[in-house]
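**Student:** okay, sequence plus prediction incoming.
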Amino acid sequence: MNVSEASKQTGVSTDTIRYYEKEGLIPIIDRNESGNREIDEKILRRITFAKQMRAAGMSIKALKQYIDLVDDSEDNTVRQKEILREQVAAMEERRDDIQFAINHLNYKLEHYEDHMKATEAELRELEKK
């Protein structure tokens, strides 16, 4: 199948598929006589894997390290788990930051009349000076 068909099947844009190939997240895709990429099941599975790991928040750099370990003939389980643990920690930190922001906004909503209105009035006064 071509890149457009693979894009439809995986939900990954054609540009992203080309980027994944360029970055080594998926193997180099064979081309037909016309120079068009010919994507097989192996490549589709790699595209889907990369998409899932990116959706889990993994950076391109970390994903490349992980995939290199997967492709290595050695048993890299320890390092692969380490990368996954690092990813969990990073996502938990992002979650905590998001939760802090949500709590802050909820506080602002709950105290809009007695806090936000006064703060906004102060900001307007400062703009007049």
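**Tutor:** Yes, it's here.
**Student:** alpha carbons only for contacts and neighbour counts from here, please
**Tutor:** Fine.
**Student:** residue nearest the centroid of this protein?
**Tutor:** R54 (3.5 Å; Cα atoms, centre = their mean).
**Student:** how about that one, secondary structure?
**Tutor:** Look at R54: counting by DSSP: H, G, I helix; E, B strand; the rest coil, its state is helix.
**Student:** M58: what's it in contact with?
**Tutor:** M58 makes contacts with Q87, as judged by Cα atoms under 8 Å, 6 or more residues apart in numbering.
**Student:** below is an additional structure, to be compared with the one above:
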Amino acid sequence: MMISEVSEKFDIPQDTLRYYERIGLIPHVNRNKSKIRDYTEEDCRWVEFVKCMRSAGLPIEVLIEYVGLFQQGDETVEARKELLIEQRTQLKARMEDMKKTLERLDYKIARYETGIAQTEKILRRPET
């Protein structure tokens, strides 16, 4: 699959895909006879994984470390698992913070809506 197709499929700019490959976030992508990147299904799974993890806020450095451990083989399974557990813990904490922020926003919005409704009610009163 050409880089343009991967870019479109995952909605990631081609420059970003090249950057991810250059820094080791996506393992080396093979090239065809014309030296054009030729993404395999495995490469696409890496792109999907990276996109998912980045959208959840995982730092690039952590993902580079994960890919490096993966490339070292099965002896790093435990280290990879621990890395993912730590990231899950941090993500859960961020989600809890976001939940509290959402609740506060909902509260503030409700207060404004209540205030607007009361103001409109007052403005609609007939003059006596």
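**Tutor:** Sure, I can see it. Computed from a predicted structure; not experimentally measured.
**Student:** need the TM-score between these chains.
**Tutor:** The TM-score (TM-score structural alignment, normalised by the length of the second structure) is 0.72; 115 aligned residues with a Cα RMSD of 2.5 Å.
**Student:** which one is N32 of the first structure nearest to, not counting chain neighbours?
**Tutor:** Distance criterion Cα to Cα, 6 or more residues apart in numbering; nearest residue to N32 of the first structure, sequence neighbours excluded, is E38 at 6.4 Å.
**Student:** so how far is I28 of the first structure from the one you found?
**Tutor:** Shown here: E38 of the first structure relative to I28 of the first structure, a distance of 10 Å by Cα to Cα, to the nearest Å.
**Student:** what do you get for T77 of the first structure?
**Tutor:** Applying Cα to Cα to T77 of the first structure and I28 of the first structure gives a distance of 25 Å.
**Student:** now the helix or strand where V6 of the second structure lies: buried residues?
**Tutor:** Applying DSSP states H and E as the criterion places V6 of the second structure in helix 3-10. Residues 3, 6-7 are the ones in helix 3-10 of the second structure that count as buried (16 or more other Cα atoms under 10 Å).
**Student:** with distance to D106 of the second structure added, can I get these in JSON lines?
**Tutor:** As requested, the buried residues of helix 3-10 of the second structure are exported to JSON lines (distance: Cα to Cα, whole Å):
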{"residue": "I3", "distance to D106 of the second structure": "42"}
{"residue": "V6", "distance to D106 of the second structure": "38"}
{"residue": "S7", "distance to D106 of the second structure": "36"}
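**Student:** so which of those comes closest to K108 of the second structure?
**Tutor:** S7 (39.7 Å; Cα to Cα).
**Student:** D15 is in contact with the closest one, correct?
**Tutor:** No: between S7 of the second structure and D15 there is no contact under Cα atoms under 8 Å: 9.1 Å.
**Student:** rewinding a little: tell me the contacts of the residue nearest to the centre of the first structure?
**Tutor:** By Cα under 8 Å, 6+ apart, the residues touching R54 of the first structure are 60, 63.
**Student:** roughly how far apart are it and K108 of the first structure?
**Tutor:** Distance, R54 of the first structure to K108 of the first structure, using Cα to Cα: 33 Å.
**Student:** go on, E122 of the first structure?
**Tutor:** E122 of the first structure is 16 Å from K108 of the first structure, by Cα to Cα.
**Student:** comparing the two, which residue is more hemmed in?
**Tutor:** Using other Cα atoms under 10 Å as the criterion, E122 of the first structure and K108 rank with K108 on top: 14 against 11.
**Student:** distance of the more buried one relative to D97 of the first structure?
**Tutor:** 17 Å.
**Student:** ok, K51 of the first structure next?
**Tutor:** Separation of K51 of the first structure from D97 of the first structure (Cα to Cα): 24 Å.
**Student:** many thanks, have a good one.
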